[in-house]
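**Student:** Got a predicted structure plus its sequence, pasted below:
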Amino acid sequence: MRLKDKVAIVTGAGRGIGCAIATTFSKEGAKVVVADLDLSTAACVAGEIESLGGDALAVRVNVAKKKSVDDLVDAVLEKYGRVDILINNAGWDKIEPFMESTEDTWDKVIAVNLKGTISFCRSVLPIMISQKSGRIVNIASDAGRVGSSGEAVYSAAKGGVIAFTKTLAREMARNKISVNCVAPGPTDTPLFAEIAAGNPKIAEALVKTIPFRRLAQPDDLANAVLFMASEEAAYITGQTLSVNGGLNML
């Protein structure tokens, strides 16, 4: 088991990519903190993990609120006494032309996608520094690398996540902590279904542009994140791995 007895926090783990990461980590022996804004979905995922013999803790968290993040980390320390892996997966987006977007939307996109990642890193890193070990994997997006029409502020936020990851990787290397990004392309998740609901042809059009001719599945991302969180990636830090079926080749 690649993550035996490691304590891993996964945000946005109630569904989609986060759920796949949480269950994959559990199968590899990790004790998984299933964190989500929706406690009912987090509890469902944690219950599924426990039914298969795993160890999981469901916690509600609002990643846009630093106190909520700090409270979660305190709860994890109380139960497990350490944090070995942090997966910043929680995200939110609204597809629309930039000139039709509003400040409220900008604030939410930045708060969830960028500030949430920064807040969790700030809360967890003192623990990892004291341990002289740790793995952080931030879920970015190819939108943050090449841009995406209808996602101007989301692209900016995810670009910020990538830049933040590189700087943090430089600062944390002396403490034997790696910090990397996994950047999904279009992925078949409930969030994608919600975004595409207003335009049923969006998925079909995207598939035609992807060399592998399919959307990513959550497990495609979970396996990449597992690699980055494992000892197999011990000498990798500050990198961004795109998982996109060849949609963008950077």
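**Tutor:** On my side now, so go ahead.

**Student:** okay, CA-based contacts and neighbour counts for the rest of this
**Tutor:** Will do.

**Student:** what sits up against whichever strand or helix holds residue 8?
**Tutor:** Using DSSP states H and E, the element containing residue 8 is strand 7-11. Applying Cα atoms under 8 Å, 6 or more residues apart in numbering, the external contacts of strand 7-11 come out as 18, 21-22, 25, 30-36, 80, 82-90.

**Student:** okay, pairing it with this:
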Amino acid sequence: MKLTQGHTLITGATRGIGRAIAELLAERGEPVLGIARSGDDTFPGPLLLADLLDAAQRREVLAEAASLHGILRLVNNAGFNHMQPLGAITDDARSRILDLNIAVAIDAAQAVLPGMAAAGTGRIVNIASRSLLARAGGSVYSAAKAALVGLTRSWALELASQGITVNCVAPGPVATEMFERNNPPHLARSRALVEAIPVARLGTPQEVAHAVDYFLSPHAAYTTGQTLFVCGGASISQIRL
């Protein structure tokens, strides 16, 4: 379904789920704007470059996006994970995980909020993870994604009167570069993880993109503050991630 006017801003836009969302919208002729750390000539729309872990760069690029492109839809997709058990969590990994998953989402929402409020409409979709329920060896990432759900619910209450909906998509194991980096396919534990998913396979970025597309659409005008797990049943099973 054709979305309303304005651009869709996607952070972490050139790979995995972010790229799949951009391509799905662009195939329909929707204007998309991406933010990524490195360039990609094949991206289906304007692409702004910035290291989102650098607070100054982040605020500058978000201000540029908001001022030039009329952002009425935001997908907070940028994220980072580094598996470390409790006793081995480093300051650097903790900061990177929390900043990229939480601080970036807050700054992006703040940047586009004035334009959405002025238009009387807007969509914010936060990309969390099935890991928000718990992840042995990944407690900081789990906490960061759980925090995104808290932000989603609180923003939904704050912004509903302005015509802005805020929802969350929580993917399970999906065949992306980040997942394979943390779960090398040749390892027995990685194969066991996939076999334990109720549907017995990894998800695809495109399957997650379609869920995001619903929340971005006019069909979702009465849906806000919700978290949709796109996880092959992993959120309701005994799978150990």
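**Tutor:** Nice, I can see it. Keep in mind that this is a model prediction, so the values were computed, not measured.

**Student:** Could you list every helix and strand in contact with the very next helix or strand once past the strand holding residue 8 of structure 1?
**Tutor:** Counting by DSSP H and E, the next helix or strand C-terminal to strand 7-11 of structure 1 is helix 16-27. In this structure, helix 16-27 of structure 1 makes packing contacts with strand 7-11, strand 31-36, helix 39-51, helix 218-229, judged by 3 or more Cα pairs under 8 Å, 6 or more residues apart in numbering; DSSP states H and E.

**Student:** now stretch 42-52 of structure 2, how far from the chain's geometric center?
**Tutor:** 16 Å (Cα atoms, centre = their mean, to the nearest Å).

**Student:** ignore the last one, stretch 4-23 of structure 1
**Tutor:** Distance of stretch 4-23 of structure 1 from the chain centroid (Cα atoms, centre = their mean) equals 9 Å.

**Student:** Stretch 84-96 of structure 2 now?
**Tutor:** In terms of Cα atoms, centre = their mean, the centre of stretch 84-96 of structure 2 is set 21 Å apart from its chain centre.

**Student:** what's that stretch aligned against in structure 1?
**Tutor:** Using TM-score structural alignment, stretch 84-96 of structure 2 corresponds to residues 96-108 of structure 1.

**Student:** Same question for that stretch: list its buried residues.
**Tutor:** Residues of stretch 96-108 of structure 1 classed as buried under the neighbour-count rule (16 or more other Cα atoms under 10 Å) are 101, 106, 108.

**Student:** now swap in stretch 62-75 of structure 2 and tell me
**Tutor:** 62-63, 65-66, 69-75.

**Student:** So which of those residues are in strands?
**Tutor:** Judged by DSSP state E, the subset of these located in strands is 71-75.

**Student:** Between these, which sits nearest residue 82 of structure 2?
**Tutor:** residue 75 (22.0 Å; Cα to Cα).

**Student:** what's the burial count for residue 43 of structure 2?
**Tutor:** 18 (other Cα atoms under 10 Å).

**Student:** Could you do residue 173 of structure 1 as well?
**Tutor:** 15.

**Student:** Same check on residue 35 of structure 1?
**Tutor:** Neighbourhood size, residue 35 of structure 1 [other Cα under 10 Å]: 32.

**Student:** With the one 4 residues further on instead?
**Tutor:** One way to gauge burial is a neighbour count; for residue 39 of structure 1, by other Cα under 10 Å, it gives 17.

**Student:** Chain neighbours aside, what residue packs nearest to it?
**Tutor:** Counting by Cα to Cα, 6 or more residues apart in numbering, residue 39 of structure 1 lies nearest to residue 60, which is 4.9 Å off, once chain neighbours are set aside.

**Student:** what sits against the alignment partner in structure 2 of that neighbour?
**Tutor:** Superposed on structure 2 with TM-score structural alignment, residue 60 of structure 1 falls opposite residue 49. Neighbouring residues of residue 49 of structure 2 by Cα under 8 Å, 6+ apart: 35-39, 61.

**Student:** Same list (those) but as TSV, adding distance to residue 166 of structure 2.
**Tutor:** Shown next, in TSV, are the contacts of residue 49 of structure 2 (distance: Cα to Cα, whole Å):
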residue	distance to residue 166 of structure 2
35	20
36	22
37	25
38	28
39	29
61	22
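
**Student:** Would you map the helices across structure 2?
**Tutor:** For structure 2, applying DSSP state H gives helices covering 16-27, 55-69, 91-98, 104-119, 139-159, 177-182, 188-196, 205-216.

**Student:** Serialize these to CSV and add fields for distance to residue 2 of structure 2.
**Tutor:** Converted to CSV, the helices of structure 2 look like this (distance: least, Cα to Cα, whole Å):
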stretch, distance to residue 2 of structure 2
helix 16-27, 9
helix 55-69, 18
helix 91-98, 34
helix 104-119, 18
helix 139-159, 23
helix 177-182, 30
helix 188-196, 35
helix 205-216, 10
